[in-house]
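Chemist: Okay, sequence plus prediction incoming.
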Amino acid sequence: MMHDHYTNAYLAEILSKAHNVAIVGASTNDRRPSQWIAGFLLGKGYHVFPVNPLHAGETILGRTVYASLADIPEPIDLVDVFRRSEYLDSVVDEVLAMTPRPAAIWTQLGVRDDKAAARAEAAGISVVMNRALVSEYPLVYEATHRPHRDGPAHAA
């Protein structure tokens, strides 16, 4: 897949099907975007699992921080990556070792590694790179609240 553009349907499908979200590179600093996204996702009803080996066992927004993706005790649907591009390949290694595997990997603005993405996609994992998840979230509302032909808008 080319990662220069994503359809709204592709992004909405990933976000609307995710329930458990791991945030790799989660920060205990409330001025960091990873913490803002964690709070945003918690507010939208997602189950958030912060991942940062430097803060394992601590909490971020009341959620236990895990050292690695393998330490999370529940299946993960979406891995949201807040690490630099040069670390994405190792994150993909961790994702590919998970059972069950997440449906998708999402990397935040400025994070892109096409070779790592191709490895994930070859394993059936959807990938979004260099996109702010919070900016795309309105697509979920749009996808799940479209009006029926014969009636008002509804929640899916």
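Modeler: Yes, it's here. Residues are numbered from 1 along each chain as shown.
Chemist: going forward, measure contacts between C-alpha atoms and count neighbours the same way
Modeler: Noted.
Chemist: can you give me the strands for the protein?
Modeler: For the chain, strands defined by DSSP state E occupy the ranges 20-24, 47-51, 59-60, 63-64, 78-81, 104-107, 126-128.
Chemist: got CSV for those strands, with distance to E136 and mean neighbour count too?
Modeler: Output for the strands of the chain, formatted as CSV (distance: least, Cα to Cα, whole Å; neighbours: other Cα atoms under 10 Å):
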stretch, distance to E136, mean neighbour count
strand 20-24, 15, 24
strand 47-51, 18, 26
strand 59-60, 23, 18
strand 63-64, 24, 16
strand 78-81, 13, 26
strand 104-107, 11, 24
strand 126-128, 11, 23
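Chemist: Need these in TSV (columns: distance to A120).
Modeler: Supplementary listing: the strands of the chain in TSV, determined by distance: least, Cα to Cα, whole Å:
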stretch	distance to A120
strand 20-24	16
strand 47-51	19
strand 59-60	28
strand 63-64	26
strand 78-81	12
strand 104-107	8
strand 126-128	7
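Chemist: ok, now how distant is the residue most central in space within the chain from A38?
Modeler: The centroid of the chain falls nearest to D80 when counting by Cα atoms, centre = their mean (3.0 Å). According to Cα to Cα, to the nearest Å, D80 and A38 sit 10 Å apart.
Chemist: cool, S126 as well?
Modeler: Taken as Cα to Cα, the span from S126 to A38 is 21 Å.
Chemist: ok, and here's another one to check against it:
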Amino acid sequence: MAQEFARIFAETNTIAVVGISEKPGRAGHYVPEYLAGQGYEILGVTPSGHNSLASQSARTLDELGRQVDLVLMFRRSDQVGEHLADILKLDPLPRVVWMQTGIRNDVFARALEARGIEVVSDRCAMVEHRLL
């Protein structure tokens, strides 16, 4: 898995964080903050459409109007499917959708994989990046 994660991070420049948080104690804040510190461009997707960590924020992925290499999910397992249509509308499609620790939805993952999108489930992007 380490080689796969190394490849994913090497091929990634822009990360859209769905569920990014302004609260420093939440993973939805400190994980994107760490990734930004590693040189990745962070785009935020949050109901308010605003986030101070992100170089650009919007209410939906579609509203970003940008190419995204990786979509990083900070939503509950039963809520990630709500973003499937938005992810599949992106042009070009993101190469990877990454669901953070504790987040897994096999139906969502299969739908993404059927469109050629690589899926990582139940893993922390910050932890995996630090292990490289």
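Modeler: Now that the structure is in, tell me what you want to look at. The model shown is predicted, which means the values in this text are computed figures rather than measured ones.
Chemist: Need the TM-score between these chains.
Modeler: Comparison of the two superposed chains (TM-score structural alignment, normalised by the length of the second structure) gives a TM-score of 0.93, and 132 aligned residues with a Cα RMSD of 1.4 Å.
Chemist: circling back: in the second structure, what residue corresponds to the residue nearest to the centre of the first structure?
Modeler: Taking TM-score structural alignment for the superposition, D80 of the first structure sits opposite L72 in the second structure.
Chemist: Could you verify my assumption that its match touches Q100?
Modeler: Yes - with contact defined as Cα atoms under 8 Å, L72 of the second structure counts as touching Q100 (7.2 Å).
Chemist: Number of residues surrounding the counterpart of E136 of the first structure in the second structure?
Modeler: Using TM-score structural alignment, the partner of E136 of the first structure in the second structure is E128. Counted with other Cα atoms under 10 Å, the neighbours of E128 of the second structure add up to 14.
Chemist: Ignoring the adjacent residues along the chain, who's closest to E128 of the second structure?
Modeler: Spatial nearest neighbour of E128 of the second structure, chain neighbours left out: F5 (7.0 Å); criterion: Cα to Cα, 6 or more residues apart in numbering.
Chemist: what residues are shared contacts of D80 and A38 of the first structure?
Modeler: I23 (Cα atoms under 8 Å, 6 or more residues apart in numbering).
Chemist: Which residue in the second structure aligns with R101 of the first structure?
Modeler: R101 of the first structure maps onto L93 in the second structure, with residues paired by TM-score structural alignment.
Chemist: now the residue mapped onto R32 of the first structure from the second structure: how far from A114 of the second structure?
Modeler: Counting by TM-score structural alignment, R32 of the first structure corresponds to R26 in the second structure. R26 of the second structure sits 32 Å away from A114 of the second structure, taking Cα to Cα as the criterion.
Chemist: neighbour-wise, which of the two wins?
Modeler: Between R26 of the second structure and A114, counting by other Cα under 10 Å, R26 is the more crowded of the two (12 against 9).
Chemist: how near is the more buried one to H50 of the second structure?
Modeler: For R26 of the second structure, the distance to H50 of the second structure (Cα to Cα) stands at 16 Å.
Chemist: residues in contact with the residue nearest to S48 of the second structure when sequence neighbours are not counted?
Modeler: Distance criterion Cα to Cα, 6+ apart; nearest residue to S48 of the second structure, sequence neighbours excluded, is R59 at 6.2 Å. When contacts are counted by Cα under 8 Å, 6+ apart, R59 of the second structure touches 45-50.
Chemist: and what of E86 of the first structure?
Modeler: Taking Cα under 8 Å, 6+ apart, one finds D113 in contact with E86 of the first structure.
Chemist: Recalculate using a threshold of 6 Å.
Modeler: By Cα atoms under 6 Å, 6 or more residues apart in numbering, E86 of the first structure lies in contact with nothing.
Chemist: What of Y46 of the first structure?
Modeler: H19.
Chemist: Which residue in the second structure aligns with it?
Modeler: Using TM-score structural alignment, Y46 of the first structure pairs with Y40 in the second structure.
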